[in-house]
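In: Requesting a structural model of the entry that follows:
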Amino acid sequence: MSEKLLVRRAAVLGAGVMGAQIAAHLTNAGVDTVLFDLPAKEGDPNGVVIKAIANLGKLSPAPLAGKSLAGRIVPANYDSGLELLRDCDLVIEAIAERMDWKQDLYRKIAPHVADHAVLASNTSGLGINALADVLPEQLRHRFCGVHFFNPPRYMHLAELIPATATDTSVLEGLEAFLTTTLGKGVVYARDTPNFIGNRIGVFSILSTIHHTAAFGLGFDAVDALTGPLVGRPKSATYRTSDVVGLDTMAHVIKTMADTLPDDPWHRYFKAPAWLQALIDQGALGQKAGAGIFRKAGKEIQVLDLEKQDYRPADKDAAAPEVVEILKTRNPAEKFAMLRASEHPQARFLWAAFRDLFHYSAYHLADIAETARDVDLAIRWGYGWLLGPFETWQAAGWKQVAQWIAEDIAAGKAMSDAPLPGWVLDGRDGVHGADGSFSPARDASVPRSSLPVYRRQRFPDPLLGESFPQGETLFENDGIRLWTDGDGIGVASFKTKLHTVSDQVLDGLQEAIGIAERDLRGLVIWQPKEPFSAGADLAGALGLLQAGKVDAFEAMVANFQATSQRIKYALVPVVAAVRGLALGGGCEFQMHSARTVAGLESYVGLVEAGVGLLPAGGGLKELAVRAARAAGPGGDVFAELKSVFETVAMAKVSTSAVEARESGLLRRDDPVVFHPHELLHIARQQALALAESGHRPPLPERAVQVAGDVGIATFKMMLVNMLEGRFISPHDYEIATRIATVLCGGEVDRGATVDEDWLLRLEREHFVALAQMPKSQERIAHMLKTGKPLRN
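Out: Modelled structure (predicted):
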């Protein structure tokens, strides 16, 4: 059993962009965090840190999961605050990448670090053992590298780099903390420059730069080829460089050149002349407004090296015949076609993949324990669908290895370094049912058996990995209900984007019936994001356009019946939410006994954006919650003000924390940081509710409402917005109807109504809006473009 790392309080040293964001993410996770930097030259000695904390609110994407969390970070400085370190269980150093500065800081803090605390450096490439040289003996076994990727809240990868003296128990405790508390995917890297992610990732960019020039391609063409067409992010290669910052790119390249003199590819570790020229002009990429790409008005322009100027970027720069090759489903056929093609774009792609495979195989033994670590580091750190070894194995290991060897022999590869012997030993790949290949052990190594990984029922699968799918209890075209035999059923939607169709509604009601009869609880969970993009708009619009208003009304009634079935189920129904939970998806989780939400949950009742109002019981539920919060005889209207704005403006939360603050999640709904632990935690919640004698709530028969006075007050606010042209007349129509339902209709202020009354109001106003031409235009526009129409 590995030792637990108990972190009550943490310290981050260095309030630069990275340090401040690491402190923010620790705070997101509920860790009391102190952020240190140099004392300010004038004013408050903690001024540098106070300014950095204030700056967190301006960054996009937001490092903090909720705005109020900024006030929780404790500012400190190295002159007067070092005593605060004595209470810290984890200290993360994140100052500038200079060995001498880091070592000076270690000497300064060492006397103040507690005897049990772990010290970690968030260096992106400096030697961990070299850093450890200045530490006192008693601290060395508690020191290692932890490299977060930027931005730390959103990037899944954290590289863990042991020093020679680091205790195994320290590493295992830190790995469990990074995984569950901070939600990271951990890979172990050897103490080599740039570790795994940036060593392979930056080489891939360097080889792409080399081959861009060799095949005479434009930067826009290369980005068109190296993005989603090959399973990589939309920002592809050069746009990614702009986002990272061209100065940062040049710095990383220089680090590789300085620290890897014996690398057989060393001659390519230099920034090309055009990159240096852009940096000299201050065109550093996105942060400077111009880099390899720039925006001129609405037009995206790209640097043209021949013209020495920008030209309009061609978004269709990938040649149609090469796009056809890349659409080939069979990877072996695809690579054979790329290699055989005479088209410069196809030859470019083959060359870039060949050199990436060659480099990854050549260096695997010195940078990582297994091929799994390399593939996961690249997937989690760079957002690729498959890592380099997975891509190679999918394309046919032996054949591709033979082609690489032929190209090396023919002098076509970037380096003449030989492929390692294991590549050509007759194997079919590096990943198999028994694990992933480790050159050091000359064997396949299974996944880690640390207790923390038992919480992941479905870890991120590598090529060829599969996990048992559980026993199917019920299935229709909308959902599948399955169990692992623990008494908890799991219902997953089968529709695209997990939208709610008639089959999903009927399937959920069936699943709840089975759970009540044969199980102890039910979890609604999707194997992949999103949780649910809401109602099936296309089906709804089809009914309306065919004039089938009765069928449309029946669908709305069935939606409400499903929500009520969730709420009043005799077994606890727990919603496990991550990604988008919009409209009906949001309403289902509002009716569940509990929601377990991944940190990156984007929750909202967005129907107003498509000309409708929430009618799956969402407005009813908000009215009930407002009455409950106000208490008997209390001011219900005051409780409705903020939720009205959230619904009428179709706001979507930017995190689960924000969804709790806006009232779309409950205060006691747990927030989970690791997406692959979501199912485990949801099932544990369902079991705990069942164990503690869960009963559904009693029906809401006396809900106090804001009534006609509440509606009139909302209308006054809306008239001002209409006259000021902040909203259109149709926005006014929708918002008035939302206000009417939330306030319980035209009844006296303080009157009581029951749930059925509120549900009927929802239905009536929903159906009325849906029949209006302007609402139907909004629905059609959303289906066609994916964007809301303001008409």
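In: all contacts plus neighbour counts: C-alpha atoms, from now on.
Out: OK.
In: the helices in the stretch 601-750 of the chain, which residues?
Out: Counting by DSSP state H, counting those that start in this stretch, the stretch 601-750 of the chain has these helices, from start to end: 618-630, 636-648, 656-661, 678-691, 707-723, 729-742.
In: okay, those in CSV with distance to R594 next?
Out: What follows is these, written out as CSV (distance: least, Cα to Cα, whole Å):
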stretch, distance to R594
helix 618-630, 14
helix 636-648, 20
helix 656-661, 12
helix 678-691, 8
helix 707-723, 29
helix 729-742, 23
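In: Distance of the one residue sitting closest to the centre of the chain relative to V91?
Out: Within the chain, the residue whose C-alpha comes closest to the C-alpha centroid is Y154; the distance, by Cα atoms, centre = their mean, is 5.3 Å. Counting by Cα to Cα, to the nearest Å, the separation of Y154 from V91 is 21 Å.
In: So which residues of the stretch 251-400 of the chain form helices?
Out: The residue ranges that make up the helices of the stretch 251-400 of the chain, judged by DSSP H, counting those that start in this stretch, are 273-280, 320-326, 331-340, 344-367, 371-382, 388-394, 397-409.
In: what does the first one contact?
Out: If I follow you right, that is helix 273-280. Contact partners of helix 273-280, identified using Cα atoms under 8 Å, 6 or more residues apart in numbering, comprise L246, D247, A250, L284, G291, I292, L305.
In: Which of the three states applies to P75?
Out: Under DSSP: H, G, I helix; E, B strand; the rest coil, P75 falls in the strand class.
In: Setting the sequence-adjacent residues aside, check what's closest to it.
Out: Closest residue in space to P75, ignoring its immediate chain neighbours: L35 at 5.2 Å, by Cα to Cα, 6 or more residues apart in numbering.
In: go on, Q402?
Out: Closest residue to Q402 apart from its sequence neighbours, by Cα to Cα, 6+ apart: L424 at 7.9 Å.
In: do the same with V500
Out: Nearest one to V500, counting by Cα to Cα, 6+ apart, is A535 at 4.6 Å.
In: looking at it, that neighbour is touching A581, isn't it?
Out: No - taking contacts as Cα atoms under 8 Å, A535 lies outside contact range of A581: 10.9 Å.
In: The structure of the following sequence is requested for comparison with the preceding one:
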Amino acid sequence: MSQTKFIVRKVAVLGAGVMGAQIAAHLVNAKVPTVLFDLPAKEGPKSAIALKAIEGLKKLKPSPLSNKDAVNFIQPANYEEHLHLLQECDLVIEAIAERMDWKTDLYHKVAPHLGANTIFATNTSGLSINQLADGLPAALKPHFCGVHFFNPPRYMHLVEIIPCVGSDAAMLDNLERFLVTTLGKGVVRAKDTPNFVANRIGVFSMLATIANAEKFGIRFDVVDDLTGPRLGRPKSATFRTADVVGLDTFAHVVKTMDDTLPNDPWHGLFKSPEWLQKLIAAGALGAKTKAGIYKKDGKQMFVLDPAKGEYVGSGQKGDDAVKDILKIANPAEKFQKLRDSEHPQAQFLWACFRDVFHYIAYHLGDIANCARDVDFAIRWGFGWSVGPFETWQAAGWQQVAKWIAEDIQAGKSLVAAELPAWALQADRAGVHFADGSFDAAGGKLVGRSTLDVYQRQLAPAKVLGEANAPLGETVFENDGVRAFTTGDGVLVVSFKSKAHAIGPDVIDGLHTAIDIAEARFKGLVIWQTEEPFSVGADLTSMMPAFMMGDWDAIDATVRRFQDTSMRLRYSQVPTVAATQGYVFGGGCEFAMHCDKTVAALESYVGLVEVGVGLLPGGGGCKEFAFRAAQEARGDVLAALKDYFMAIATAKVATSGQEAQEIGFLRKGDPVVFNSYELLHVAKQQAIAMAEAGYRPPMRGATFPVAGRAGAASIKGQLVNMLEGRFISQHDFFISGLIADVMTGGDVEQGTLVNEQWLLDLERKAFMTLLKTSKTQDRIANMLTTGKPLRN
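Out: So this is what the prediction gives:
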């Protein structure tokens, strides 16, 4: 008999602190009704603590909530009045403070109220799951495990699942399915060792960086300049990351390592440095208290100088010679140069890499099930673009292993522990291979998880060394796009341009792909192999015509852009856009013209052309006017106003769900929480439409516009904004043109027009703006600085 499906109808989160409240927020983002518990309040309503936490979620930036209504589905509760609600919950996540005694007390309180099949998980960043399980009634142990969300839970991809000795295997699989598909997470199963995988290695890496910065005398701001994006790591790099996490939190994790890892050869390193203890004692805990390792005074940034014990002006950068080494594309050459250089900053960087490699090789067998889990944990939990084992393997495993061993012999490494024998095998090429990643405890390669939920990931996250051939079979390719199929009758198109900008090659490629799809396939999906979906039109490709004042050529380009949007709308096969990351300008217009958009939750969607002094010229203004006419119950202007404001203020939706609220996406467009499932869902949508006997909409339909009177009404409001100095004179001019286009031009209110009428108005207004000096200044500023100019 087949196993019954595990359905999560409701979840309870115990503990309304920072993590508990934000986990609850992400659950309701995913349409999972959630009960948020905390202690009964001393005064006022009994659930006041949970109520306050729910209110607090509305103020946080970046927002833990992906749409404004989600928060209404978090039910506040307290342990005195509401324990009976636990019986209705399929999953209960405990997220109270990291104290073993408090947690076990709570377990005894809630255990009698849990349903027979409820999964009970503790969200802890480092306490022993088996020790916590010891405090549970025997019947509950099979349903218990650790689950470690990373902060902030909506945005961090990693969740670690930590089984205890008695955890039921089917229960763990069910939890993983839920975390992966419903909440969109990357799951790593960790062993029950202190701080698990990501924090153990990520925090070690920070401690090693701090120790080496002291050893080589490198200033904290210079460390951050060298250990951020230059190494493929977040902008917050090392010390700013500690400020963002909270120096007290960082010190707590370090103390956990100090208390629980007495036999770790690196134990001497697991201490908060004296300067850190002083900052914490002074209440300077980082970003949350406005001062930590860094502090801002007016416009000036200061950074701690630990030797002087005072703040000094911040902003020093790494040495140019060292930054040049970091730019070298070949990893083997880059590491050779870092190691050979006499420059203290280069020696510092080599030492940081070496000490992390040393640590992960030594501990791989006892902390992780295989090397892949280490790399994914660090990529997803700490935001590194490449994991530590991948970095080592790319630089030449044996050469780097030899260097590490030499440094250990010479007493240069942090500790004298030997590299494990497996790392020094004469024939070892690395730890990641086409058929699996190395498991040091078992001495074997471990393949990918075979759990059914991963069948939905047609292009899963890969580690270096796995088979990395392009997906599917290429059907057509030019300089702008690759169109391929995976054999299910759907043609998938991916852009090859930088940031998937839309230039002539992409447009030509899309037209050809639509021709091929109409002739041979059931449907067409636009999907990119990585973020973003598209930053919009490639303005650089227009520059030659622009410099020569060849307006006819530019007019023809804009017309071609509009034609592409209209082909996506009226092709003979269903078209689906699969979006993630930025969906801006022309990319947004293409998505709006497809039959359906399947959006990853983290899709940031907007018609942002005003930022470069233009208006949407690829059908965006037309499409919003068309939608307003369809939605209007007699009053087109009322339906149009919000759409007009979205374009005039370059409003960007900060999630797929918000894009539906604003109207960039349709109400029925699916929002997918795991971006690795995007292509699967988009193709299924295309197939479903084809199977239902798809026919394109009828072309040439007419619809009413708001006309001159509508434009005058909108412009009246713009005058107020101009006089109140909310917009510049040029913004006023651009907005007026947008109003003219969206209301149908110089016609009576209620006049029936067709799409082509509005497209022609849109293109004419676009060309008018392009010829103004202020728009030309905005474009030049965007192309040179990447920032919008407000002139």
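In: Got a TM-score for the two of them?
Out: Comparison of the two superposed chains (TM-score structural alignment, normalised by the length of the first structure) gives a TM-score of 0.98, and 788 aligned residues with a Cα RMSD of 1.2 Å.
In: Please tell me how far the residue lying closest to E333 of the first structure once chain neighbours are set aside sits from G489 of the first structure.
Out: When the adjacent residues along the chain are set aside, E333 of the first structure lies closest to A395, with 7.7 Å between them (Cα to Cα, 6+ apart). If you measure A395 of the first structure against G489 of the first structure using Cα to Cα, the figure is 38 Å.
In: These two: which has the busier surroundings?
Out: Shown here are A395 of the first structure and G489; by other Cα atoms under 10 Å, G489 has more neighbours (30 against 19).
In: The more buried one corresponds to which position in the second structure?
Out: Under the alignment (TM-score structural alignment), G489 of the first structure pairs with L491 of the second structure.
In: In three-state terms, label its match for me.
Out: At L491 of the second structure, secondary structure determined by three-state DSSP is strand.
In: who are the neighbours in contact with it?
Out: The neighbours of L491 of the second structure, taking Cα under 8 Å, 6+ apart as the test, are A483, F484, T485, A513, A517, F521, K522, G523, L524, V525.
In: closest to I54 of the second structure among those?
Out: When the contacts of L491 of the second structure are compared for distance to I54 of the second structure (Cα to Cα), V525 comes out closest, at 38.8 Å.
In: Tell me how far that closest one lies from F495 of the second structure.
Out: In this view, V525 of the second structure and F495 of the second structure are 12 Å apart by Cα to Cα.
In: Need the counterpart of S713 of the second structure in the first structure.
Out: Under the alignment (TM-score structural alignment), S713 of the second structure maps onto T713.
In: Touching, P616 of the second structure and G585? I think so.
Out: Yes - the pair P616 of the second structure and G585 qualifies as a contact (Cα under 8 Å) at a distance of 6.6 Å.
In: Which one's more surrounded, those two?
Out: Just comparing P616 of the second structure and G585: by other Cα under 10 Å the higher neighbour count belongs to G585, 27 against 24.
In: And the equivalent of that one over in the first structure, how far from D247 of the first structure?
Out: Alignment of G585 of the second structure against the first structure is given by TM-score structural alignment, with G583 as its counterpart. Distance check for G583 of the first structure against D247 of the first structure: by Cα to Cα, it reads 43 Å.
In: next one: T212 of the first structure
Out: T212 of the first structure sits 20 Å away from D247 of the first structure when distances are taken as Cα to Cα.
In: Likewise for E369 of the first structure?
Out: According to Cα to Cα, E369 of the first structure and D247 of the first structure sit 31 Å apart.
In: Same question for C743 of the first structure.
Out: C743 of the first structure sits 56 Å away from D247 of the first structure, going by Cα to Cα.
In: now do Q308 of the first structure
Out: 20 Å.
In: Those two: who's more crowded?
Out: Neighbour count, other Cα under 10 Å: between Q308 of the first structure and D247, D247 has more, with 20 against 9.
In: Correct me if wrong, but that one is in a strand.
Out: No - counting by three-state DSSP, D247 of the first structure is located in no strand; its state is helix.
In: Would you check that it makes contact with L284?
Out: Yes - the pair D247 of the first structure and L284 qualifies as a contact (Cα under 8 Å) at a distance of 6.0 Å.
In: Name the nearest residue to the residue located most distally from the centre of the second structure, ignoring sequence neighbours.
Out: The outermost residue of the second structure, judged by C-alpha distance from the chain's mean C-alpha position using Cα atoms, centre = their mean, is E748 at 46.6 Å. Take E748 of the second structure and drop its neighbours on the chain: the residue closest to it by Cα to Cα, 6+ apart is G707, 5.1 Å away.
In: Report the separation between that neighbour and T557 of the second structure.
Out: Between G707 of the second structure and T557 of the second structure the distance, using Cα to Cα, works out to 28 Å.
In: Could you pull up the residues touching L136 of the second structure?
Out: T104, Y107, H108, A111.
In: let's see 7 Å
Out: Remark: with contacts taken as Cα atoms under 7 Å, 6 or more residues apart in numbering, L136 of the second structure is in contact with Y107.
In: residue ranges of the helices in the stretch 51-200 of the second structure, please?
Out: Along the stretch 51-200 of the second structure, counting by DSSP H, counting those that start in this stretch, helices occupy 100-110, 129-134, 169-177, 198-216.
In: Quick one: closest of those helices to C352 of the second structure.
Out: The minimum distance between C352 of the second structure and the helices of the stretch 51-200 of the second structure falls on helix 198-216, with 5.6 Å, by Cα to Cα.
In: after superposition, how close is the following helix or strand past that closest one to the first structure?
Out: Once the chain leaves helix 198-216 of the second structure, the next helix or strand it forms, by DSSP states H and E, is helix 220-226. Once the two are superposed, helix 220-226 of the second structure sits an average of 1.2 Å from its aligned residues in the first structure (mean Cα distance after the TM-score superposition for the first structure).
In: For the following helix or strand past helix 220-226 of the second structure, which outside residues touch it?
Out: Tracing the chain past helix 220-226 of the second structure, the next element assigned as helix or strand by DSSP H and E is helix 239-245. Residues from elsewhere that reach helix 239-245 of the second structure (Cα under 7 Å, 6+ apart): F220, D224, F250, L285, G286, A287, G292, I293.
In: No further queries at this time; thank you.
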